[in-house]
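Chemist: No letters, just coordinates:
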């Protein structure tokens, strides 16, 4: 069970998922992130606060952007590396958290390969300790969802009521896709399309309310944004994808295919990209690509989240 993310006054205690997070809370975080993205800072917001990036799974973009975000807010930053920690000696994640808490750390950014792992830690954390889910299993990646929404807002405006978005690829195993779906629903997107091979689309209610397709050409017709997902190559070993060539033929975004979208459509990808598989170089590096802007927005969004959780403590 996911612990409450807000206190009795409605303020954020943790950020574990965007699922059922109120629209007003999401918009407030996006507004603050836009402030930071515009070049404003808050160097003393977290002065004297210690933040630990507690990663039990590899990461580049997420870890570095959280560290940079915390530093820009004036926090003391500790970087935890599971491969060189006491977890290699059998220490549990619970004991690791409590040990670092005992040092006076009150902010934890956690990534774990297990679904629900971050919520489990939030449930045992001390009062006044805040946890941010930096990706758990295939469940959620809320700050990625927020930075994708900020990128869309910058390109398309804050009113999503006419926005048509397609999410393409391995939704079944994607925590990014789930957080994007939660956010797009909360913000009132006009139409959410999902496209991918049947073997890579969930059948558990995740896609309720979406227009589901296995035909990328049709799914791209008139959309305002295409959000491409990384094809996890291990899915070939699982027998879920016949070959990389087949996947690219059916679900790879090319410049020719992109012309089916609205003329001012934008392209997003959470990275890392498999160039020539889910996206071509021409699209990834083209004028309609906002992929590098997403990376930059990650710092601004994570500043907004850390400030909201820890700035008043």
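Modeler: Yep, that arrived. Computed from a predicted structure; not experimentally measured.

Chemist: Please make it C-alpha for all contacts and neighbour counts, starting now.
Modeler: Will do.

Chemist: how about the helices in the stretch 151-300 of the chain?
Modeler: Secondary structure of the stretch 151-300 of the chain (DSSP state H, counting those that start in this stretch): helices at 175-186, 216-220, 234-237, 244-251, 255-258, 281-284, 291-310.

Chemist: out of those, nearest to residue 275?
Modeler: helix 281-284 (6.2 Å; Cα to Cα).

Chemist: Tell me the buried residues in that closest one?
Modeler: Within helix 281-284, the residues that qualify as buried by neighbour count (16 or more other Cα atoms under 10 Å) are 283-284.

Chemist: Just list what it packs against, helices and strands only.
Modeler: Contact partners of helix 281-284 among helices and strands, from 3 or more Cα pairs under 8 Å, 6 or more residues apart in numbering; DSSP states H and E: none.

Chemist: Contacts only, for the closest residue to residue 105 other than its chain neighbours.
Modeler: Computed as Cα to Cα, 6 or more residues apart in numbering, the closest residue to residue 105 that is not its neighbour in sequence is residue 50, at 5.0 Å. Applying Cα atoms under 8 Å, 6 or more residues apart in numbering to residue 50 gives the contacts 75-78, 104-107.

Chemist: As JSON lines, those residues with distance to residue 220, secondary structure and neighbour count would be great.
Modeler: Shown next, in JSON lines, are the contacts of residue 50 (distance: Cα to Cα, whole Å; DSSP: H, G, I helix; E, B strand; the rest coil; neighbours: other Cα atoms under 10 Å):
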{"residue": "75", "distance to residue 220": "43", "secondary structure": "coil", "neighbour count": "25"}
{"residue": "76", "distance to residue 220": "45", "secondary structure": "strand", "neighbour count": "16"}
{"residue": "77", "distance to residue 220": "42", "secondary structure": "strand", "neighbour count": "20"}
{"residue": "78", "distance to residue 220": "43", "secondary structure": "strand", "neighbour count": "15"}
{"residue": "104", "distance to residue 220": "50", "secondary structure": "coil", "neighbour count": "12"}
{"residue": "105", "distance to residue 220": "46", "secondary structure": "coil", "neighbour count": "20"}
{"residue": "106", "distance to residue 220": "44", "secondary structure": "coil", "neighbour count": "22"}
{"residue": "107", "distance to residue 220": "41", "secondary structure": "strand", "neighbour count": "25"}
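
Chemist: Quick one: the residues you listed as JSON lines, columns for distance to residue 156 too.
Modeler: Shown next, in JSON lines, are the contacts of residue 50 (distance: Cα to Cα, whole Å):
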{"residue": "75", "distance to residue 156": "33"}
{"residue": "76", "distance to residue 156": "36"}
{"residue": "77", "distance to residue 156": "35"}
{"residue": "78", "distance to residue 156": "37"}
{"residue": "104", "distance to residue 156": "42"}
{"residue": "105", "distance to residue 156": "39"}
{"residue": "106", "distance to residue 156": "36"}
{"residue": "107", "distance to residue 156": "33"}
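
Chemist: Use this one as the comparison:
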């Protein structure tokens, strides 16, 4: 994937995955997002960085947080935004994705945020993009969600400081179907996390990710003494068959309750990429409690996506 993401001079040209992105690049994006986050607190929160540029949200899957966040990020950088209406587009008439890209490139669009159910779709478009056109992966299948991974790192950085090597981070839930988990795990390892814990039912643990951290078959053991707890949504829409007995049974075995949270460090933070299934993977009392940074994650999506778009289009 590196040859797709990077120009010959090493500059980040597209953002398809966090796999292969250097620690220096990750830290630069986080620092830029921290600075841009302050802009959001000003009475006038727009910057002229991308004035005259056009950003297209090319979403083939439903989205609330990601799509809105990218739109706000582009607007706050003074870019024009086009929200591509897939349901009423020529893709329904048989037009290929490459032809759709070519058509929109001909209208002088500069950056495409692509969400698709199939792994590899953003990478495919990146391979065919014209020089000067950037592709950002807004989530593809269970492969990657790089900007979610970045905003999660921004959130951890704000609460736990610059040194990730001292942190104990637990990633819990439906890891098998989670593109967020893959991007988070890649970023956490690149940033130096040594104590990375992966906890999931056996049927929901991705085998290829075992090498990245210590695997637990019980949530209580994974949470004990953790600094950061990252809960994942149970993605039933991506399951070919029922892999859990019931929502209630899943919560009993794998849900994050107040009692289980007490096993973590007193200042541990609780994260979730959303949308949440309350009382399935996380209790409402935890999701809305003082250790939850879930809404902050949502808010951090705007400055982080501003940082990514600025990096790709403005250098």
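Modeler: That came through, no problem. The structure presented is a predicted model; accordingly, all values stated were derived computationally and were not measured.

Chemist: quick one: which of the helices of the stretch 151-300 of structure 1 is nearest residue 207 of structure 1?
Modeler: That would be helix 175-186 among these, by Cα to Cα, at 8.2 Å.

Chemist: residue range for that closest one in structure 2?
Modeler: Taken onto structure 2 by TM-score structural alignment, helix 175-186 of structure 1 occupies residues 179-190 there.

Chemist: same thing with stretch 70-88 of structure 1?
Modeler: Against structure 2, stretch 70-88 of structure 1 falls on residues 74-92 (TM-score structural alignment).

Chemist: Would you agree residue 77 of structure 1 is in contact with residue 48?
Modeler: No: contact criterion Cα atoms under 8 Å: residue 77 of structure 1 and residue 48 do not qualify, at 10.4 Å.

Chemist: Tell me which residue of structure 2 lines up with residue 142 of structure 1.
Modeler: Applying TM-score structural alignment, one finds that residue 142 of structure 1 aligns to residue 146 in structure 2.

Chemist: Would you mind confirming that its match makes contact with residue 20?
Modeler: No: Residue 146 of structure 2 lies out of contact with residue 20 (Cα under 8 Å); the separation is 11.5 Å.

Chemist: quick one, which of these two is more surrounded?
Modeler: Neighbours per residue, other Cα atoms under 10 Å: of residue 146 of structure 2 and residue 20, the larger number sits with residue 146, 26 against 13.

Chemist: center of structure 2 - which residue?
Modeler: When Cα atoms, centre = their mean is applied to structure 2, the residue found nearest the centroid is residue 148 (1.6 Å).

Chemist: which one is it nearest to, not counting chain neighbours?
Modeler: Per Cα to Cα, 6+ apart, closest to residue 148 of structure 2 is residue 180, 6.5 Å.

Chemist: quick one: that neighbour from residue 309 of structure 2, how far?
Modeler: Counting by Cα to Cα, to the nearest Å, the gap from residue 180 of structure 2 to residue 309 of structure 2 is 19 Å.

Chemist: who's more crowded, the two?
Modeler: Between residue 180 of structure 2 and residue 309, counted using other Cα under 10 Å, residue 309 has the larger neighbour count: 27 against 24.

Chemist: so is residue 18 of structure 1 in a helix, a strand, or just coil?
Modeler: Following DSSP: H, G, I helix; E, B strand; the rest coil, residue 18 of structure 1 is assigned to coil.

Chemist: Is there a neighbour count for it? I'd like the number.
Modeler: Applying other Cα under 10 Å, I find that residue 18 of structure 1 has 24 neighbouring residues.

Chemist: Let me see the contact set for it.
Modeler: Counting by Cα under 8 Å, 6+ apart, the residues that residue 18 of structure 1 touches are 140, 142, 145, 179, 182-183.

Chemist: what do you get for residue 37 of structure 2?
Modeler: 300, 303.

Chemist: one more time with 10 Å, if that's ok
Modeler: 31, 45, 299-304, 306-307 (Cα atoms under 10 Å, 6 or more residues apart in numbering).

Chemist: Also residue 125 of structure 1?
Modeler: Residue 125 of structure 1 sits in contact with 94, 97-98, 101, 106, 108, 119, 131, where contact means Cα under 10 Å, 6+ apart.

Chemist: how near is it to residue 187 of structure 1?
Modeler: 30 Å.

Chemist: Same question for residue 76 of structure 1.
Modeler: In terms of Cα to Cα, residue 76 of structure 1 sits 34 Å off from residue 187 of structure 1.

Chemist: Ok, residue 2 of structure 1 next?
Modeler: 22 Å.

Chemist: how about the strands of structure 1, start to end?
Modeler: 50-55, 76-81, 107-112, 130-136, 164-168, 191-195, 211-213, 225-228, 266-268 (DSSP state E).

Chemist: closest one to residue 25 of structure 1 among those?
Modeler: strand 130-136 (15.0 Å).

Chemist: buried set for the closest one?
Modeler: 130-136.

Chemist: which residues does the aligned residue in structure 1 for residue 284 of structure 2 contact?
Modeler: Taking TM-score structural alignment for the superposition, residue 284 of structure 2 sits opposite residue 281 in structure 1. Contacts for residue 281 of structure 1 (Cα under 10 Å, 6+ apart) come out as 253-255, 273-275.

Chemist: What of residue 126 of structure 1?
Modeler: By Cα under 10 Å, 6+ apart, the neighbours of residue 126 of structure 1 are 97-98, 101-102, 106.

Chemist: if we can go back for a sec, quickly list what's touching both of residue 146 and residue 20 of structure 2.
Modeler: 186-187.

Chemist: before we move on, the earlier item: with distance to residue 159 of structure 1 added, can I get the helices of the stretch 151-300 of structure 1 in JSON lines?
Modeler: Below are the helices of the stretch 151-300 of structure 1 laid out as JSON lines (distance: least, Cα to Cα, whole Å):
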{"stretch": "helix 175-186", "distance to residue 159 of structure 1": "11"}
{"stretch": "helix 216-220", "distance to residue 159 of structure 1": "21"}
{"stretch": "helix 234-237", "distance to residue 159 of structure 1": "36"}
{"stretch": "helix 244-251", "distance to residue 159 of structure 1": "29"}
{"stretch": "helix 255-258", "distance to residue 159 of structure 1": "23"}
{"stretch": "helix 281-284", "distance to residue 159 of structure 1": "26"}
{"stretch": "helix 291-310", "distance to residue 159 of structure 1": "19"}
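
Chemist: Determine which of the ones you listed approaches residue 68 of structure 1 most closely.
Modeler: That would be, of the helices of the stretch 151-300 of structure 1 and by Cα to Cα, helix 291-310, which comes in at 6.8 Å.
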